[in-house]
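Trainee: okay, structure incoming, though there's no sequence with it:
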């Protein structure tokens, strides 16, 4: 692992332990060149995933981008970070075990919408407003109205 401070190619692992949900290994590392300490996380990846954007462009799946978009939707909401992490891990496992290596953004968006609907209603509406491209207040009214019908 390359040192993020000096770029040295050889760093030493000082401590390894699983995270609370046992889905990731947390490693404390130290650079013998500059002495800096940093943390890395290692997780299982079942397959390389490619996202097919609505424009047809392809790009590698980015787990952190998925987590960030969900965090933005849940900003200032009473959702525990560990719970969100478990949901993100579940979505990634679902995508990796789907058997497909190329996944359209629309499919990912629907999976995220489903997960947020069960996690936090406000986060669900926030995500939907961007994902479904709400243009005016009426779009919110219609969406929230349909949400009330399903309860």
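Mentor: Yes, it's here. Not measured: the values here are computed from a predicted model.

Trainee: when you work out contacts or count neighbours from here on, use the C-alpha atoms and nothing else.
Mentor: Noted.

Trainee: pick out the residue nearest the middle of the protein.
Mentor: With distances taken as Cα atoms, centre = their mean, residue 67 lies nearest the centre of the chain, 2.4 Å away.

Trainee: OK, contacts around it?
Mentor: The contact partners of residue 67, taken as Cα atoms under 8 Å, 6 or more residues apart in numbering, are 85, 88.

Trainee: moving C-terminal of the helix or strand containing it, what's the next helix or strand?
Mentor: Using DSSP states H and E, residue 67 maps to helix 63-73. Later in the chain than helix 63-73, the nearest helix or strand by DSSP H and E is helix 81-96.

Trainee: which residues are in contact with that next one?
Mentor: So helix 81-96 is contacted by 21, 23, 45-49, 63, 66-67, 71, 103, 111-112, 115 (Cα under 8 Å, 6+ apart).

Trainee: quick one: which of those has the most company?
Mentor: Greatest neighbour count in the contacts of helix 81-96, by other Cα atoms under 10 Å, goes to residue 112: 22 neighbours.

Trainee: okay, one more to line up with it:
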């Protein structure tokens, strides 16, 4: 590890500690040239796939954007931050498990809808109405029937 003070490559590890979650290693180092100490952090690099949008453009996966979409659908709904964080973590775990370098935005949207359906039915319908771009009342009522207990779900005719 290169010393940030003098640029020497000769450093030694003085102390190593792992954080509470066990996902970050903190190392105290000492430069053998200038004798100054500094701290480095080590964590696993996780590469989530790029998201391929409907227009064909590619963007890096963005946890903040996913979180903002969920919170927009959940606005004024009684869902805890922990529940939303759990949903985001489950979506990211599924994305990683796919092992793909790219994923269509539609697939991410479907994952979001499945999580919202578990979290809050109203938020699910809100998100679905925008995501699926409903063009008539029948499509909207179908989404409502999907989350209404005891009601039979019939697909719209053109599906």
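Mentor: Right, received. Where do you want to start? Just so we're clear, the structure is a prediction, and the values are computed from it rather than from any experiment.

Trainee: what's the mean distance for the helix holding residue 67 of the first structure versus the second structure?
Mentor: For helix 63-73 of the first structure, the mean deviation from the second structure after alignment is 0.5 Å (mean Cα distance after the TM-score superposition for the first structure).

Trainee: in the helix or strand harbouring residue 130 of the second structure, what's buried?
Mentor: Using DSSP H and E, residue 130 of the second structure maps to helix 121-131. Neighbour-count burial for helix 121-131 of the second structure, with 16 or more other Cα atoms under 10 Å as criterion, is recorded at 121, 122, 123, 124, 125, 126, 127, 128, 129.

Trainee: and stretch 46-61 of the second structure, by the same measure?
Mentor: The neighbour-count criterion (16+ other Cα under 10 Å) identifies 48, 49, 50, 51, 52, 58, 61 as the buried residues of stretch 46-61 of the second structure.

Trainee: I figured the third one hits residue 62, correct?
Mentor: No. Residue 50 of the second structure is beyond contact range of residue 62, at 9.2 Å (criterion: Cα atoms under 8 Å).

Trainee: need the residues touching each of those two.
Mentor: Contacts common to residue 50 of the second structure and residue 62, judged by Cα under 8 Å, 6+ apart, are absent.

Trainee: which SSE is immediately downstream of the helix holding residue 130 of the second structure?
Mentor: As assigned by DSSP H and E, the chain's next helix or strand after helix 121-131 of the second structure is helix 137-147.

Trainee: how much does that following helix stray from the first structure?
Mentor: Averaged out, helix 137-147 of the second structure is 2.7 Å away (mean Cα distance after the TM-score superposition for the first structure).

Trainee: elements contacting that helix?
Mentor: Contacts defined by 3 or more Cα pairs under 8 Å, 6 or more residues apart in numbering; DSSP states H and E place helix 137-147 of the second structure against helix 121-131.

Trainee: name the residues that touch the helix it packs on?
Mentor: Contacts for helix 121-131 of the second structure (Cα under 8 Å, 6+ apart): 73, 74, 75, 77, 109, 113, 116, 117, 140, 143, 144, 147.

Trainee: can you tell me which of the residues you listed are buried?
Mentor: Judged by 16+ other Cα under 10 Å, buried ones among the contacts of helix 121-131 of the second structure: 73, 74, 109, 113, 116, 117, 140, 143, 144, 147.

Trainee: confirm that the fifth one sits in a helix.
Mentor: Yes. The assignment for residue 116 of the second structure, made by DSSP: H, G, I helix; E, B strand; the rest coil, places it in a helix.

Trainee: find the nearest non-adjacent residue to it, please.
Mentor: residue 124 (4.9 Å; Cα to Cα, 6 or more residues apart in numbering).

Trainee: and the one you found, how close does it get to residue 56 of the second structure?
Mentor: For residue 124 of the second structure, the distance to residue 56 of the second structure (Cα to Cα, to the nearest Å) stands at 26 Å.

Trainee: nothing else from me, thank you.
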